[in-house]
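K.L.:
model the structure of this input:
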Amino acid sequence: MNAFTKWVEIISDFLWGLPIIILLIGGGMFLTIRLKFFQFRYMPHIFRQTFGKIMSKGSGDGTLTPFQATTSALASTMGAANIVGVPVAIALGGPGAIFWMWVVALIGIGTKYSEVVLGIKYREKNAAGNYVGGPMYYIKKGLGWKKIAYIFAFALMLEVMASTMVQSNSIATTLEGSFGLSPIITGIFVAILVGLISFGGIKAIGRVTERLIPSMVVIYILTALIIIGFHVDAVPAAFGLIFTHAFQPISAAGGFAGAGVAAAIRWGLARGLYSNEAGIGTAPIAHAAAVNSHPAKQGFWGVFEVVVDTLIVCTMTALVILTTGVWKVIDADNAANMVTEAYSTVFGASLGGIIISVVLFLFVITTIVVIIYYGEKQAEFLFGPNFSIVIRIAYIAAIIIGALGGLQFVWKFLDLLLAIVVIPNVIAVLFLSGQVRDITNDYFTNLYPTEKKQKKKS
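P.N.:
Now for the predicted structure:
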């Protein structure tokens, strides 16, 4: 078993090195060019259609409002990585990593938008009358690659099992360290809470995420702004570090070991790619349920996701770390504690720890709820609606097992399974990009002029 898991790690490390980075960055650039840089040309319009219509119920067919579908998708991207992943990137790549995080987010918008558009185009109604969709549908129906669609679905179904355990363990470990709470108690509580929400179906998930995600984001951003406000004099220097050391090495200082430009690029790209999940193919599964009158309109909500997750929340985390100076004091091995330490400079160790623990707890709860839904949809696609209930129960059991740190050998398959999910999805999106281009052209040729006239009248 040790030899086998070692080979799994070697293959995973190889795939998540240059191959997937080239695929995601190259694919994102190809889509951005093919879509004529729409995310830059029409960003004000996209913001009006998303930030400006958060309370809109949308028009057309669907199960969830556009915003509910978006918050459901955001729930799987907004997690511990936004709070823990950014400091790790800074610790290993220096402040310049944040610049490259922004770059890859702007490029990734093309990928996320394309996934969502295809998710809407190829969605269908299931036996319960709800809209379902995602890569497995556009790979099967759009390209006729049935076997690849089944491989994608099976890999994602298993990946959710491993991911659920990891997420559960992260919150159990955090609460045990902060409050001395037993992991078994945390695991049972989370399992019950997730079970209650999950058995309500996608509508219940949409209602929960619609309330929790905005609240969590607002609380985190407001508390982060308070910390940045207390260190406002350091803000210009923080931005100076980000832009300067994106192109110049930075020397060691205190607990920081120093970093070259290559490290800044590597960790910035990794953080950007992992934080918004552009290319992973999970977002269109949630967005496929949205009430929608045109695929491009829901695609704009995919753009909204990247902006909120990476360009806003991850940037807030970076500024909290850089303005307080904790990145110079805490070494890379303990980088995950940087945000808590930064919060303690203003709120004190006790209150700062509580704020971060609560935010992390809510992030993890919503993440688990949504990824379980993703896993269920794969089971439904592969084996029918009855098996989706069986897999849901297995996922809920995995929450308790993960909280206790059990079956850790399963966790080692996480990156490999994710690679098996990402590669066929991105390749399929690239093959179907002509359809995305046509849908986008249709929107900006026929609907956009009308939207502009309505804006002028108002």
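K.L.:
contacts, neighbours, all on C-alpha from now
P.N.:
Will do.
K.L.:
for the spatially most central residue of the chain, which non-adjacent residue is spatially closest?
P.N.:
Centroid check for the chain by C-alpha atoms, centre = their mean gives Thr77 as the closest residue, at 2.1 Å. Spatial nearest neighbour of Thr77, excluding adjacent residues (C-alpha to C-alpha, 6 or more residues apart in numbering): Asn276 at 5.6 Å.
K.L.:
quick one: Lys57 and Thr63 touch, right?
P.N.:
No: using C-alpha atoms under 8 Å, Lys57 is not in contact with Thr63, being 10.5 Å away.
K.L.:
more crowded one of the two?
P.N.:
Thr63 (21 against 15; other C-alpha atoms under 10 Å).
K.L.:
gap between that one and Thr323?
P.N.:
To Thr323, Thr63 is 43 Å away according to C-alpha to C-alpha, to the nearest Å.
K.L.:
find residues that contact each of Lys57 and Thr63.
P.N.:
The contact sets of Lys57 and Thr63 overlap at Val291 (C-alpha atoms under 8 Å, 6 or more residues apart in numbering).
K.L.:
which stretches of the stretch 1-150 of the chain form helices?
P.N.:
Applying DSSP state H, counting those that start in this stretch to the stretch 1-150 of the chain gives helices spanning 2-15, 18-34, 38-41, 43-50, 66-77, 80, 86-93, 96-121, 135-137, 143, 146-179.
K.L.:
for comparison, sequence B:
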Amino acid sequence: MDSIMAAVSWVNGILWGYLLIFLLAGTGIWFSIKLNFIQVRWFKKSIQYTFGKGDGSKADGQGMSSFQSLTTAVAAQVGTGNLAGAATAIAAGGPGAIFWMWLTAFFGMGTVFAEAVLAQEYKEDINGQVRGGPAFYLSKGVGSKFLAGFFAVSIVIALGFIGNMVQANSIGAAFNNAFSIPPVATGVVVAILSGLIFRGGVSSIAAFTSRVVPFMAILYIIGSLWILVTNLPAVVAGLKMIFIGAFDPMAATGGVLGATIKEAVRYGVARGLFSNEAGMGSTPHAHAVAKVKHPAEQGAVAMFGVFFDTFIILTITALVILTVPVDGTMTGIALTQSAFSASMGSFGGVFIAVALLFFAFSTIVGWYFFGEANIRYLFRSDKAVSIYGWLVMLFVLLGCMLKVELVWELADMFNGMMVLPNLIGLLILGKVVAKRVREFEKDGSGEKDRELKEATE
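P.N.:
All right, here's what the predicted structure looks like:
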């Protein structure tokens, strides 16, 4: 096991220590400039399309409403990356890692906008089921079946299997800490409940996420804000630690954590990606099935998902950890539970266990859906989808029984592998995204241009 951990850590050192930090940041900066910082210009529009301009349709084999697509995406985004991930980033990279999470998210809003637009642009109907995502725009837009296949296989492994092990691992650890329930018992229950939702298809997934995601978000925000309001002086100190730690980690903590700027950046970007998934190629699968008049509309909605995930949920988690006394030797979900317990007493551990159950379980459902879209792309078969569902349930169960360090490292490695083909596709098809934005801004919807295009094809 130690040799496997060493090998995976070495690969991650290359992927996340050098390559992906520059590629992800560079892609986000490039789209921000190319689209004239659309995350700023369209922020109001993002809120309007998220909450006020959906078509109100219900999910079926042909798609979901815009809001249901967003909640499915947010279900995947808001998971252990916000609770356990924020803790591991602070433990490994110091408080400054949160600053780099914020910066990653800001530029990532431009990236996720592009992903959602392309997912809408190149979606397909496969045996009566509308699906889309990077594999589809890599195949149809870029014209590379190799990159499409590489991405499809990578995301099935990265999220459907390994990623869902991370979610199950955190649920098992949280319930063991709070209620002394054996992780394997938790794993069995979570696997069975997941399977029941999987079998219901798109309508079941949309119904689950559209109800659970708003509830879990409000519950978590209220509990977290109560802690922060009762510790306002410490909140100011925590924010100071974040900004100082981004450029001088030793000064921010008095040398306690021993983190360097490189570690702050590495863990901030890595955990930031794992949290909001911008550029990773996962959430486009949810945005592809939204019923909208123009691809740019869903791009605007996708941006709000990244904003909500990082600037609200992840930020309040980080501030809670930094504003209350905790055991500096802890990491992962144990550190987050310790922080909440310091303010809420024994109820704090229970609160996080319940919150994590909602967060991580909804992520399992979302990531299953992302993987399922790629299984359909690869095999075009309902039988293959059924087999995939059973395998996801098995990995959920196995995830409860592994060490957290190895699970997180494996997640980082496979996430990195799926990012590469997606970024290639985004950069090649950037002109398509820019064109859709221009036509939308020209007449408010771009419907005339699209009708003309379809009539001449």
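K.L.:
work out the TM-score between the chains.
P.N.:
Overall, the chain-to-chain superposition scores 0.89 on the TM-score scale (TM-score structural alignment, normalised by the length of the second structure); 443 aligned residues with a C-alpha RMSD of 2.8 Å.
K.L.:
got a list of what the closest residue to Gly206 of the first structure other than its chain neighbours touches?
P.N.:
Take Gly206 of the first structure and drop its neighbours on the chain: the residue closest to it by C-alpha to C-alpha, 6+ apart is Gln68, 4.9 Å away. By C-alpha under 8 Å, 6+ apart, the residues touching Gln68 of the first structure are Gly206, Arg207, Thr209, Glu210, Ala290.
K.L.:
CSV for those, including secondary structure, distance to Ile90 of the first structure and neighbour count?
P.N.:
Converted to CSV, the contacts of Gln68 of the first structure look like this (DSSP: H, G, I helix; E, B strand; the rest coil; distance: C-alpha to C-alpha, whole Å; neighbours: other C-alpha atoms under 10 Å):
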residue, secondary structure, distance to Ile90 of the first structure, neighbour count
Gly206, helix, 34, 28
Arg207, helix, 35, 18
Thr209, helix, 30, 26
Glu210, helix, 31, 20
Ala290, strand, 36, 29
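K.L.:
now, among these, which is nearest to Pro19 of the first structure?
P.N.:
Using C-alpha to C-alpha, Ala290 comes nearest to Pro19 of the first structure of the contacts of Gln68 of the first structure, at 33.0 Å.
K.L.:
which residues in the first structure does stretch 229-242 of the second structure match up with?
P.N.:
On the first structure, the counterpart of stretch 229-242 of the second structure by TM-score structural alignment is residues 229-242.
K.L.:
in three-state terms, label Leu181 of the first structure for me.
P.N.:
At Leu181 of the first structure the chain is in coil, as set by DSSP: H, G, I helix; E, B strand; the rest coil.
K.L.:
can you count the residues close to the counterpart of it in the second structure?
P.N.:
Counting by TM-score structural alignment, Leu181 of the first structure lines up with Ile181 in the second structure. Neighbours of Ile181 of the second structure under the rule other C-alpha under 10 Å: 14.
K.L.:
and if you look at the one 5 residues further on?
P.N.:
Thr186 of the second structure: 21 surrounding residues under other C-alpha under 10 Å.
K.L.:
how close does stretch 147-156 of the first structure sit to the second structure?
P.N.:
Comparison of stretch 147-156 of the first structure with the second structure after fitting gives an average deviation of 1.3 Å (mean C-alpha distance after the TM-score superposition for the first structure).
K.L.:
how far does that stretch sit from the chain's center?
P.N.:
Using C-alpha atoms, centre = their mean, to the nearest Å, the mean C-alpha position of stretch 147-156 of the first structure is found 20 Å from that of the whole chain.
K.L.:
over to stretch 234-245 of the second structure?
P.N.:
Centre to centre, stretch against its chain (C-alpha atoms, centre = their mean), the figure for stretch 234-245 of the second structure is 25 Å.
K.L.:
where do the helices sit along the stretch 351-458 of the first structure?
P.N.:
Using DSSP H, counting those that start in this stretch, the helices of the stretch 351-458 of the first structure run over 385-403, 408-411, 414-431, 433-442, 448-457.
K.L.:
could you dump those helices into CSV and include mean neighbour count?
P.N.:
Shown next, in CSV, are those (neighbours: other C-alpha atoms under 10 Å):
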stretch, mean neighbour count
helix 385-403, 21
helix 408-411, 15
helix 414-431, 21
helix 433-442, 18
helix 448-457, 11
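K.L.:
quick one: closest of those helices to Thr244 of the first structure.
P.N.:
Of all the helices of the stretch 351-458 of the first structure, helix 414-431 sits nearest to Thr244 of the first structure, with 32.3 Å by C-alpha to C-alpha.
K.L.:
what's the nearest residue to Ala246 of the first structure if we skip its chain neighbours?
P.N.:
Using C-alpha to C-alpha, 6+ apart, the closest residue to Ala246 of the first structure is Gly96 (3.8 Å).
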